[in-house]
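Engineer: This is the structure alone, sequence omitted:
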């Protein structure tokens, strides 16, 4: 899951070396939170106009997680 999120983000940004992902411990309901960190100048590219790209990233990640019977959330920091 983490590799997929990194691959998606690296395809969008100008500085792929600035992309990192951290994960939190699963919450009480089993949800795993992934924190996507990108360079300051690439933040707009990952979020997109009115958050459309961020929403698309979250949708893809949730679809993959559903196939693996996982609950996830993606936060962009």
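Structural biologist: All right, it came through fine. Here the structure is a predicted model, which is why all the values come from computation and not from measurement.
Engineer: For the rest of this, base every contact and every neighbour count on C-alpha atoms.
Structural biologist: Fine.
Engineer: Show me which positions of stretch 56-65 end up buried.
Structural biologist: Neighbour counts over stretch 56-65 (16 or more other CA atoms under 10 Å) mark 57, 58, 61, 62 as buried.
Engineer: where does the third one fall, helix, sheet strand or coil?
Structural biologist: It stands for residue 61. Secondary structure, DSSP: H, G, I helix; E, B strand; the rest coil: residue 61 is helix.
Engineer: residues contacting it?
Structural biologist: Residues near residue 61 by CA atoms under 8 Å, 6 or more residues apart in numbering: 1, 4, 5, 72, 74.
Engineer: got another, please set it beside the one above:
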């Protein structure tokens, strides 16, 4: 799942080397914390949060396929 998030986010940002994803996992849920360069936060969130919502939709759908509940925090 981390590679899916990286594949989506890295082409959007100006500083792809600053994209970091940390994972916290329990039995039925997985939490991902996405951190990008401060100049790229707006690009990942998008106007009115549309890009972030689209990223979350794709990640949630992939998690649903695996039977896990996914949370994605963007910072």
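Structural biologist: Received the coordinates, thanks. Since we're looking at a predicted model, the values are computed, not measured.
Engineer: Structural similarity score between the chains, please.
Structural biologist: A TM-score of 0.94 describes the superposed chains when it is computed by TM-score structural alignment, normalised by the length of the second structure; 75 aligned residues with a CA RMSD of 1.1 Å.
Engineer: ok, back up a step: buried subset of the contacts of residue 61 of the first structure, written for ChimeraX?
Structural biologist: Command for ChimeraX that selects the buried part of the contacts of residue 61 of the first structure, burial taken from 16+ other CA under 10 Å:
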select :5,72,74
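Engineer: right, and the pair among the contacts of residue 61 of the first structure with maximum separation?
Structural biologist: 4 and 72 (13.0 Å; CA to CA).
Engineer: In which helix or strand does the residue in the second structure sticking out farthest from the centre reside?
Structural biologist: Most distant from the centre of the second structure: residue 27, at 20.1 Å, with distances by CA atoms, centre = their mean. For residue 27 of the second structure, there is no host helix or strand (DSSP states H and E).
Engineer: mind listing the helices for the first structure?
Structural biologist: 2-10, 43-47, 52-67 (DSSP state H).
Engineer: and the first one, how far from the second structure on average?
Structural biologist: Same thing as helix 2-10 of the first structure. Comparison of helix 2-10 of the first structure with the second structure after fitting gives an average deviation of 0.7 Å (mean CA distance after the TM-score superposition for the first structure).
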